[in-house]
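1. I'd like to go over a predicted model; first the sequence, then the structure.
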Amino acid sequence: MEFRHLGRSGLVISEISYGNWLTHGSQVEEETATSCVRAALDAGITTFDTADVYAGTRAEEVLGRALKGERREDLEIFTKVFWPAQPSPGRNNRGLSRKHIMESIDGSLRRLGTDYVDLYQAHRFDHSTPLEETMSAFADLVHAGKAHYIGVSEWTADQIRRGWALARELNVPLVSSQPQYSALWRVIEAEVVPTCEELGIGQIVWSPIAQGVLTGKYLPGQEAPAGSRATDDKGGAGMVSRWLRDDVLTRVQQLRPLAEEAGLTMAQLAVAWVLQNPNVSSAIIGASRPEQVAENVAAAGVRLEAELMARIDEILDPVVERDPSHTGKQAPPANWRVAS
């Protein structure tokens, strides 16, 4: 494993982090989830990302139990707040109001079995709450020792800039952005990345293998493999469906000889590709089996030659999404996973 600073902060994290968005508490049994976390630890991963909304709080609970007994100071544990973590008739159970943030952090800490999180992230931008209120609440959590740093997820460049300015006034470190990013989904490159480079904010990117499409397991003109994310009726299928077009799948298959030339699997090539961006501090991987962790972690420290990067661009260019206006628009809906 190799490590990088999170933006220009002093926090050092593993350049591959482990996330449990679609797996813990839902797709896999807890014994398997724990085995995946153990595999991540054995591979040198120290950074773990989750959210209260994942599997209706169960993902945080499973991760907390899986990490129990580990030396807390040796880990970086990240979680998020925005959506209702569980079904509720309450009108204040979502968003980034002071009330919701203060109540959500206590629930997350209890489920994770820790006194603090290293990074607390705004899971989306809240258009219905004054940004000053949101940032003030986050600042109070940092000053109270419940979070060491704060971050955002799927915010636009303008939203990031406004949040960073307020955080600076409040003397708290807004250090990260967590967007979707892969060789197929590059909407952050035009605006978010340059803004974050200027402000000293690092990217913690999710879905670097495009929900599994960049592994090459989905073939043009064929049914999705049984047991794959495309057949998961609990949420996975909805996210991956936009890539299951023959034009996309055909071009992804053309990456296979490039991966072989580089001595990498398709998944490793995809993870290594996002890590070539110097503004990326870490790439989040997930797993439903421990062996998937071992495969993806092998992308750590891989440096792709400029010629190979150019060939990847040439192959994928016609099917790549680059429009910065799509930032946050391909995210899960507001009730994501709550009912699972």
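-> Nice, thanks for sending it over.

2. Going by C-alpha atoms from here, please, whenever you check contacts or count neighbours.
-> Fine.

3. Roughly how far does the residue nearest to Gly145 when sequence neighbours are not counted sit from Ser176?
-> Closest residue to Gly145 apart from its sequence neighbours, by Cα to Cα, 6 or more residues apart in numbering: Tyr116 at 6.6 Å. As defined by Cα to Cα, to the nearest Å, Tyr116 lies at a distance of 17 Å from Ser176.

4. Pull the contacting residues for Thr156.
-> Neighbour list for Thr156: 191-192, 327-328 [criterion: Cα atoms under 8 Å, 6 or more residues apart in numbering].

5. mind putting these in CSV, neighbour count and distance to Pro278 included?
-> Formatted as CSV, the contacts of Thr156 follow (neighbours: other Cα atoms under 10 Å; distance: Cα to Cα, whole Å):
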residue, neighbour count, distance to Pro278
Glu191, 16, 15
Val192, 24, 13
Thr327, 22, 20
Gly328, 17, 22
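
6. Show me those that map onto strands.
-> Using DSSP state E, no member of those sits in strands.

7. which residues in the stretch 1-150 of the chain form strands?
-> 3-5, 12-14, 16-19, 47-49, 76-81, 117-122, 147-152 (DSSP state E, counting those that start in this stretch).

8. Of Tyr116 and Ser176, give the one with the bigger neighbour count.
-> Ranked by neighbour count (other Cα atoms under 10 Å), Tyr116 and Ser176 place Ser176 first, with 29 against 23.

9. contacts for the helix or strand where the more buried one lies?
-> Assigned by DSSP states H and E, Ser176 belongs to strand 174-177. With contact meaning Cα under 8 Å, 6+ apart, strand 174-177 is reached by 6-9, 149-155, 163-164, 167-168, 200-205.

10. Can you tell me which of the contacts of Thr156 is nearest Val53?
-> Gly328 (16.5 Å; Cα to Cα).

11. okay, now the one to match up with it:
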Amino acid sequence: MNFRHLGRSGLIVSQLAYGNWLTQSSSRSEETELACVRAALDAGITTFDTADVYADTRAEESLGRALKGERREGLEVLTKVFAPTGPGHNDLGLSRKHIRESIDNSLRRLGMDYVDVYQAHRFDPSTPLEETMTALADVVHSGKAHYIGVCEWTADQIRRGHALARELKVSLVSNQPQYSALWRVPEVEVMPACEELGIGQIVWSPLAQGVLTGKYLPGEQWPEGSRATDSNDGSEVLTPWLTDEVLGRVQQLRPIAADLGLSLAQLSLAWVLRHPGVSTAVLGASRPEQITDNAKALGVTLDAEVLGAIDAALGPVVSRDAAATAQSSPTDPAWRLA
């Protein structure tokens, strides 16, 4: 396993992280989750990403059980707060009340005394940013998290949050955006702002929900048991990629990968990890062998000719609209009352 600093912080993370959103949000068994975590540990992965909302809070419990008995100091465990975890009007968002209650509930479910990074899962326009950042700072000052991070915030939101964090003497060290060879939205505004501020990227969906593995072929039925056929497995996130134009372009990457002795998944992960702002890429898995195979992308160097060939192959299907980041969070300050 290779390791990098998380931004300009002192925290070191594995270049590949294991995330259990899809593993635990699907109908897969607890045994599958345990096997995937074990495969991650065997591959040298030390960074584990989850969230309180995944699988209706069950994902944190499952990850905690899977990591039980591991040396806590040798792991970097990340979780998130924002999305609804109960029926009440204060069971969501980034209010002081929700943050303070959510960190205690997350630690209970994980069976841990602290998390390494506590992340604001989206931006909350219904709560003053000062309230949110003060509450997150209190989580750090109380010893329940070492660092704070954000997920899918815009460049402006990150700048404002970072400035407040400095005033409160806590480290906002990470941003977690969607990022892949097909989804390059963060490159436009978010990554440059984070580079300036010393914030590292913990990227999710580096394989574009599995599309960049090449298993979905244009004009053919989706493979049985794949994410595209499982309504409990985040298939709605995958749907926009499942067009003949996108899938056809992805198939043009095959000879590029073959010339390098790589699978499409390994090529796509190497493409993400070549960015100096990326500290770690979060991998999901439906089978433990996927983690073992994907770890072979580590240490692969893609030269300018290969990068140019990837750009030419994907061409017009690459997403670069910076406005897409803002669209991932609520925009109406009254959204929690709706």
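-> Now that the structure is in, tell me what you want to look at. Remember, it's a predicted structure, so these values are computed and weren't measured experimentally.

12. For Val252 of the first structure, find the nearest of the strands of the stretch 1-150 of the first structure.
-> strand 16-19 (22.5 Å).

13. Tell me the counterpart of Ala144 of the first structure in the second structure.
-> Using TM-score structural alignment as the criterion, Ala144 of the first structure maps onto Ser142 of the second structure.

14. Share the number of residues neighbouring Glu220 of the second structure, please.
-> Count around Glu220 of the second structure with other Cα under 10 Å applied: 8.

15. What lines up with it in the first structure?
-> By TM-score structural alignment, Glu220 of the second structure lines up with Gln222.

16. center of the first structure, which residue is that?
-> Trp206 (3.2 Å; Cα atoms, centre = their mean).

17. Name the nearest residue to the residue located most distally from the centre of the first structure, sequence neighbours excluded.
-> Distance from the centre of the first structure peaks at Gly221, with 30.0 Å (Cα atoms, centre = their mean). Leaving aside its chain neighbours, Gly221 of the first structure sits nearest to Asp246 (6.5 Å; criterion: Cα to Cα, 6+ apart).

18. Would you agree the one you found is in contact with Pro220?
-> Yes - look at Asp246 of the first structure against Pro220 with Cα atoms under 8 Å: they come within range, at 4.8 Å.

19. In terms of packing, which of these two has more residues around it?
-> Using other Cα under 10 Å as the criterion, Asp246 of the first structure and Pro220 rank with Pro220 on top: 18 against 14.

20. for that one, what are its contacts?
-> 244-247, 249-250.

21. circling back to that earlier point, out of the strands of the stretch 1-150 of the first structure, which is the most enclosed?
-> Per residue and on average, the most neighbours among those fall to strand 16-19, with a mean of 28 (mean count of other Cα atoms under 10 Å).

22. how close does that one sit to the second structure?
-> Between strand 16-19 of the first structure and the aligned residues of the second structure, the post-superposition mean distance stands at 0.3 Å (mean Cα distance after the TM-score superposition for the first structure).

23. who does that strand touch, helix- and strand-wise?
-> Strand 16-19 of the first structure sits against strand 47-49, strand 280-285, with contacts defined as 3 or more Cα pairs under 8 Å, 6 or more residues apart in numbering; DSSP states H and E.

24. separation between the match of Glu220 of the second structure and Leu244 of the first structure?
-> Taking Cα to Cα, one finds Gln222 of the first structure at 10 Å from Leu244 of the first structure.

25. For the aligned partner of Leu302 of the second structure in the first structure, give its distance to Val293 of the first structure.
-> Correspondence of Leu302 of the second structure to the first structure, assessed by TM-score structural alignment: Leu304. As defined by Cα to Cα, Leu304 of the first structure lies at a distance of 21 Å from Val293 of the first structure.

26. How much space separates the counterpart of the residue nearest to Gly145 of the first structure in the second structure from Asp104 of the second structure?
-> Superposed on the second structure with TM-score structural alignment, Tyr116 of the first structure falls opposite Tyr114. With the distance defined as Cα to Cα, Tyr114 of the second structure ends up 9 Å from Asp104 of the second structure.

27. what number of residues lie near the residue mapped onto Val278 of the second structure from the first structure?
-> Matched by TM-score structural alignment, Val278 of the second structure corresponds to Val280 in the first structure. Other residues near Val280 of the first structure come to 25 when the count uses other Cα under 10 Å.

28. quick one: contacts for Val280 of the first structure?
-> With Cα under 8 Å, 6+ apart, Val280 of the first structure has these contacts: 202-205, 274.

29. who wins for most neighbours among these?
-> In terms of neighbours by other Cα under 10 Å, these top out with Gln203 at 29 neighbours.

30. need the contact list for the aligned partner of that one in the second structure.
-> Per TM-score structural alignment, the equivalent position to Gln203 of the first structure in the second structure is Gln201. Counting by Cα under 8 Å, 6+ apart, Gln201 of the second structure makes contact with 6-7, 174-177, 191, 277-280.

31. and if you look at Tyr179 of the second structure?
-> Tyr179 of the second structure neighbours (Cα under 8 Å, 6+ apart): 185-186, 203-206, 208, 272.

32. Need the counterpart of it in the first structure.
-> Per TM-score structural alignment, Tyr179 of the second structure is aligned with Tyr181.

33. in stretch 159-167 of the second structure, what counts as buried?
-> 159, 161-162, 164-165 (16 or more other Cα atoms under 10 Å).

34. and the longest helix for the second structure?
-> Assignment by DSSP state H gives helix 96-110 as the longest helix of the second structure.

35. which parts of stretch 243-253 of the second structure are buried?
-> Buried-residue list, stretch 243-253 of the second structure, by 16+ other Cα under 10 Å: 246-253.

36. Please disregard the earlier target; I meant stretch 217-232 of the first structure.
-> So, applying 16+ other Cα under 10 Å, buried residues of stretch 217-232 of the first structure: 217-220, 229-232.

37. Same list (those residues) but as CSV, adding distance to Ala122 of the first structure and secondary structure.
-> Listed next are these as CSV, based on distance: Cα to Cα, whole Å; DSSP: H, G, I helix; E, B strand; the rest coil:
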residue, distance to Ala122 of the first structure, secondary structure
Lys217, 33, coil
Tyr218, 33, coil
Leu219, 36, coil
Pro220, 37, coil
Arg229, 26, helix
Ala230, 28, helix
Thr231, 30, helix
Asp232, 27, coil
